[in-house]
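Engineer: Below is the sequence, then the predicted model.
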Amino acid sequence: MARWEPGARERLVVAAVDLFTEQGYDATTVAQIAERAGVTKSTFFRHFPDKRELLVAKQEMLCRLLAEGVAEAPEGASPLAAVAAGLERASSAMGPVNRELASRLKAAVSASTELQERDALKSLSLAAAMTDALVARGVPDPTAALAGELGVLAFKRGYAAWSEGDRDAEDELAGYTLAALDELRAASASLG
């Protein structure tokens, strides 16, 4: 099969999201995804162990970027300032394709219990990556865990706002995630 941009991995993700939206997650086969993406089934399996993993394709990379950003925050940065550095780093990995697929991805996840469970596990791993990086900076565990959870919530809220925004705008995800973190910081201060 001919190779064409934007690369097999990305084409597989786009094809899967489209098929999950059109006919549902359970009714979609790996063969259909591969065919829609213009690749073979063996190419699919070189990139993903199963169809469920397509929707969390960048999870490991996001965890790594979040942890690196937290670790590289300036010395003396507060836990939430370090989380903000992680959010900024991870947000840089999300581009126009992510924005374009967001609403279809959300619909596919909403329609499948299995995908909802996988999405919840993704959130846990993102929080753990930030929490571990904060603990490594010397932040006490309860504080690190709370900051990590706020970071995940900020990432989700920022991603939702960014993906629902003007698709032709060239604004970046980082501005949305950092604004969401600021909102959550203010909200938590009002808890008393």
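Structural biologist: Okay, I see it.
Engineer: CA atoms for contacts and neighbours, from now on please.
Structural biologist: Noted.
Engineer: mind checking how far Arg157 is from Ser163?
Structural biologist: Relative to Ser163, Arg157 is positioned 10 Å away (CA to CA, to the nearest Å).
Engineer: before we move on, what about Val139?
Structural biologist: From Val139 over to Ser163 the distance is 32 Å, taken as CA to CA.
Engineer: Give me the three-state assignment for Asp26.
Structural biologist: Assigned with DSSP: H, G, I helix; E, B strand; the rest coil, Asp26 falls in the coil class.
Engineer: One more to weigh against that first structure:
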Amino acid sequence: MGRWEPNARGRLEQAAMELYGERGYEQTTVTEIAARAGLTERTFFRHYADKREVLFGGSALLQELLVDTLAGAPATAAPIDAVAAALRAAAAVFDERREQSLRRQKIVSANAELRERELVKLASLSAALAESLRARGVPEPAASLAGEAGIAVFKVAFEGWIEETDGRPMGAYIEEGLDGLKAVMAGGRA
């Protein structure tokens, strides 16, 4: 095996997803993932801290997309509107990766440790949105509330999109969630 292998990270992710689907998360080892990918354990650990992180490796990219989109929203945009723009950008990316998202969510849903890690990821995203809003001059508690509300909309939209059978894009679920949030805030019912 050569020292440099192209797309090692992608190969490790694909191997892990296959093995988790075939054998289950708990029964799969890092050694097996690396072997399936045609790589070494050492290479695995250059890319991921542990086997759980294979499923969460995209979190940093998602956070970057959300924060960058929010930061690029017009300065006059209300905090929740800036968050909404970020959520729409994320939805477009998820639609491109639907099959992978479905497989990943099935694995995460079947394991308490992974569900807990998912909640940590969502809390990190909320904190990042709030920090980005504070950088735009949004005071507390409005920045934290808008960040939390945005991630709540994202979570509910993602769950609906994962379970959907009518072919609607995730963006449609984001819009429904945003409309529902606005209705609740206005004193109505979603």
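Structural biologist: Ah, there it is. Small disclaimer: the values here were computed from a predicted structure and weren't measured.
Engineer: In structure 2, which helix is the longest?
Structural biologist: Secondary structure of structure 2 per DSSP state H: the longest helix is helix 112-135.
Engineer: Need the residues that contact that one.
Structural biologist: Residues outside helix 112-135 of structure 2 that contact it (CA atoms under 8 Å, 6 or more residues apart in numbering) are 52, 56, 59, 63, 66-67, 70-71, 79, 83, 108-109, 140, 143-148, 150-151.
Engineer: now do stretch 47-58 of structure 1
Structural biologist: 9, 12-13, 16-17, 29-30, 105, 115, 118-119, 122.
Engineer: Tell me the buried residues in it?
Structural biologist: The neighbour-count check on stretch 47-58 of structure 1 (16 or more other CA atoms under 10 Å) flags 48, 51, 54-56 as buried.
Engineer: Run a quick neighbour tally on Gly24 of structure 2.
Structural biologist: Using other CA atoms under 10 Å, Gly24 of structure 2 has 15 neighbouring residues.
Engineer: Find the nearest non-adjacent residue to it, please.
Structural biologist: Spatially, and ignoring its direct neighbours in sequence, Gly24 of structure 2 is nearest to Ile107 (7.5 Å; CA to CA, 6 or more residues apart in numbering).
Engineer: and that neighbour, what does it touch?
Structural biologist: Shown in contact with Ile107 of structure 2 (CA under 8 Å, 6+ apart): 20-21, 24-25.
Engineer: Buried subset of those residues, written for PyMOL?
Structural biologist: Listed next is the PyMOL selection for buried residues among these, using 16+ other CA under 10 Å:
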select buried, resi 20+25
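Engineer: Between its first and last residues, how far does stretch 137-148 of structure 2 reach?
Structural biologist: With CA to CA as the measure, stretch 137-148 of structure 2 spans 17 Å from end to end.
Engineer: surely Met17 of structure 2 meets Arg104?
Structural biologist: Yes. Under the criterion of CA atoms under 8 Å, Met17 of structure 2 makes contact with Arg104 at 7.2 Å.
Engineer: Neighbour count: the two, which is higher?
Structural biologist: Met17 (20 against 17).
Engineer: What lies in contact with stretch 27-35 of structure 1?
Structural biologist: By CA under 8 Å, 6+ apart, the residues outside stretch 27-35 of structure 1 that reach it are 12, 15-16, 19-20, 40-41, 43-44, 50-51.
Engineer: Make TSV out of those residues and add distance to Asp132 of structure 1 and secondary structure.
Structural biologist: Shown next, in TSV, are those (distance: CA to CA, whole Å; DSSP: H, G, I helix; E, B strand; the rest coil):
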residue	distance to Asp132 of structure 1	secondary structure
Leu12	32	helix
Ala15	34	helix
Ala16	32	helix
Leu19	36	helix
Phe20	34	helix
Thr40	39	coil
Lys41	37	helix
Thr43	34	helix
Phe44	32	helix
Asp50	28	coil
Lys51	29	helix
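Engineer: Pull out the buried members of the residues you listed.
Structural biologist: Using 16+ other CA under 10 Å, the buried ones in the contacts of stretch 27-35 of structure 1 are 12, 15-16, 19-20, 40, 44, 51.
Engineer: any idea how far Gly72 of structure 2 lies from Lys155 of structure 2?
Structural biologist: Applying CA to CA, the value for Gly72 of structure 2 to Lys155 of structure 2 is 23 Å.
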